[in-house]
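A.B. asks: pasting the sequence and the predicted coordinates here, then a few questions.
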Amino acid sequence: MIEIDTAVDLTHPADLVWRALTDRELVARWFTEVEAVAGARGRLLVCTAGLAGFDAAVDAEVTERREPELLALRCDEAGRRTRLTCTLTSTTEGCRLVVREVLEHGTWPADQRDRREQYYDQALTGRLPAILDWLAFQQVDLRRGDPAVTAQLPVTELIDDEPAPAGRSRGPLLIAVLAGAVLAAGLAVWAVLPAEPDPAAGTDPAPLPAPTAATATTRLPRAALPVRPKPSAGSGSARPSRTPTAKPSGATASLPPAAGVLTARYATVSTRIFGYTGEVVVDNAGSAAANDWSVVVTLSEGGTIAGASGADWRQDGQTVTFTGAPVPAGGSETFTFDVRDGDPLTKAPESCTLGAAPCAAP
């Protein structure tokens, strides 16, 4: 039996995660658009066509629902039938979410299954936690106190609705504690959510983050990315690729292609506060397939790869080395990668090279 099994530990309670799993507007912001099928209770159309590992939209039917513990669906993707379950278990830190999809009818090529699992992993470990942080931050109401006293946070109302006993003043201490918690939560939310709309446009001061699919593509300038010297091999920890591959040594981190044959193009295809998704296209203008290639991306300080699709990768400090399938003559190979970055202004790597040549803008 072929199955996909992905688990993630979340620092939020199960009821909040359940809301992110069942609210169609929220699902669209961390996974994909979902539409209700008119006249069919419990039937949904999941707009997965074009996503990594999916062939078409999925016709799903809810078969079991136990809030906030279990959500089960029977899925039909152009004749391929699967059973998808989302299980929530409370933990001391928050809860554990397990997403399992089992193939019941049809075929599932190994490479497609791997790409599908990678998409689930990226959504569950990157975008879902961002939405949960945003929802938790929205529950902190900073406007519930006396409007005239804007500097004082409504501490007692957030803890309970009864006034403190006379003669006991605990406001200053609790205010300081809550203020620190709110600031920390705010920074955590900013780390991964998409950029907020311009306040001058007259929108609500705390709108829902825009869906990833609708995020405007950010392109690098036409000039090639600058090449920055790579840090030493001991400057950071290595992150293995999902599929084990031979790891190049520090002296041969990039394999120069034959002159005039391989070139690479880089673009930032989506952004969020403290993060972005990059795309690299490797083109082969030669008359023979290029079996060995290596793209080296240098992230800004503190940046980490959250996942990649279409290539194997290995991170050493700020340097990430990508390798992938052979590039056919006259063809190309494309891979994408998600970056978590500590700088809200960073929306692209410091450099991208294929061999000794910098990646060009598209």
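C.D. replies: Yep, it's here.

A.B. asks: C-alpha only now, for contacts and for neighbours.
C.D. replies: Noted.

A.B. asks: residues of the longest helix anywhere in the chain that come out buried?
C.D. replies: The single longest helix within the chain, with elements called by DSSP state H, is helix 171-190. Residues of helix 171-190 classed as buried: 174-175, 178, 185-186, 188-190 (neighbour count, 16 or more other CA atoms under 10 Å).

A.B. asks: okay, now the one to match up with it:
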Amino acid sequence: MARSIRKRVHYPHPPERVWEALTSRESLAAWLMPNDFAPRVGHRFNFRTDPAPGFDGVVHCEVLELETPRRMVWSWRGGQIDTRVTFTLAPVAGGTELLFEQTGFEGVPAILTSFILQGGFGKMFDERLPAVLDRLARGDDVATACERERAGLGALVETITARVAARFRKERER
């Protein structure tokens, strides 16, 4: 049994700006997590966040495919999951359509984690990424804004961590 996460979002920004928000280390940190990303096939990088039960707080990734400014694929490994993340951009009237897919959630712990991640990704793609895109459009310094927003991300991570821990406890009791 495997599960995937899919999220399709429209942004009123050109594909090049959305691509910048997906491939700039500073922009990624502002809407996702602190990282050492570089947009280069074969580049191994990490996202860092607070640890949780069964998760040391580090997501190990590698850029597998890069088709500027249309498509990017990463491996995504951390805790109980070993998945693949794909971002696909398409120009549409009035902006860009982003399709996010994370595939390969297999086994009960990974599937439970996928539901938690799906909730967090909703906030990130519906609120945090649009805020980064708006700052890029204004020419604001995303890195400075990122520092201010990390406190807000910490609260989100704490919520996700608590939910994951509760689901793992419930699963173990069965």
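C.D. replies: Received the coordinates, thanks. Note that the structure is a prediction, hence the values are computed from the model and not measured.

A.B. asks: before we move on, back to that, which stretch of structure 2 lines up against the longest helix of structure 1?
C.D. replies: Helix 171-190 of structure 1 corresponds to no residue of structure 2 when matched by TM-score structural alignment.

A.B. asks: so which elements touch the helix or strand following that helix?
C.D. replies: Later in the chain than helix 171-190 of structure 1, the nearest helix or strand by DSSP states H and E is strand 238-239. Here strand 238-239 of structure 1 touches strand 312-316, going by 3 or more CA pairs under 8 Å, 6 or more residues apart in numbering; DSSP states H and E.

A.B. asks: which strands or helices does the strand it packs on pack on?
C.D. replies: With contacts taken as 3+ CA pairs under 8 Å, 6+ apart, strand 312-316 of structure 1 sits against strand 238-239, strand 319-323.

A.B. asks: how much does that strand deviate in direction from strand 319-323?
C.D. replies: If you take axes from the mean of the first three to the mean of the last three CA atoms, to 10 degrees, strand 312-316 of structure 1 sits at 160 degrees to strand 319-323.

A.B. asks: can you tell me which of the helices and strands packed on strand 312-316 of structure 1 is most buried?
C.D. replies: Mean neighbour count, computed with mean count of other CA atoms under 10 Å, is highest for strand 319-323 among these, reaching a mean of 24.

A.B. asks: strands of structure 2, residue ranges please.
C.D. replies: Using DSSP state E, the strands assigned to structure 2 run over residues 2-11, 44-48, 58-67, 71-78, 81-92, 95-106.

A.B. asks: of those strands, which is nearest residue 23 of structure 2?
C.D. replies: strand 71-78 (9.0 Å; CA to CA).

A.B. asks: can you pull the contacts of the residue most central in space within structure 2?
C.D. replies: Centroid-nearest residue in structure 2: residue 32, 5.1 Å away (criterion: CA atoms, centre = their mean). Residue 32 of structure 2 makes contacts with 124, 128, as judged by CA atoms under 8 Å, 6 or more residues apart in numbering.

A.B. asks: for the one 10 residues further on, same thing?
C.D. replies: With contact set as CA under 8 Å, 6+ apart, residue 42 of structure 2 has these partners: 62-64.

A.B. asks: if we use 6 Å, what do you get?
C.D. replies: Applying CA atoms under 6 Å, 6 or more residues apart in numbering to residue 42 of structure 2 gives the contacts residue 63.
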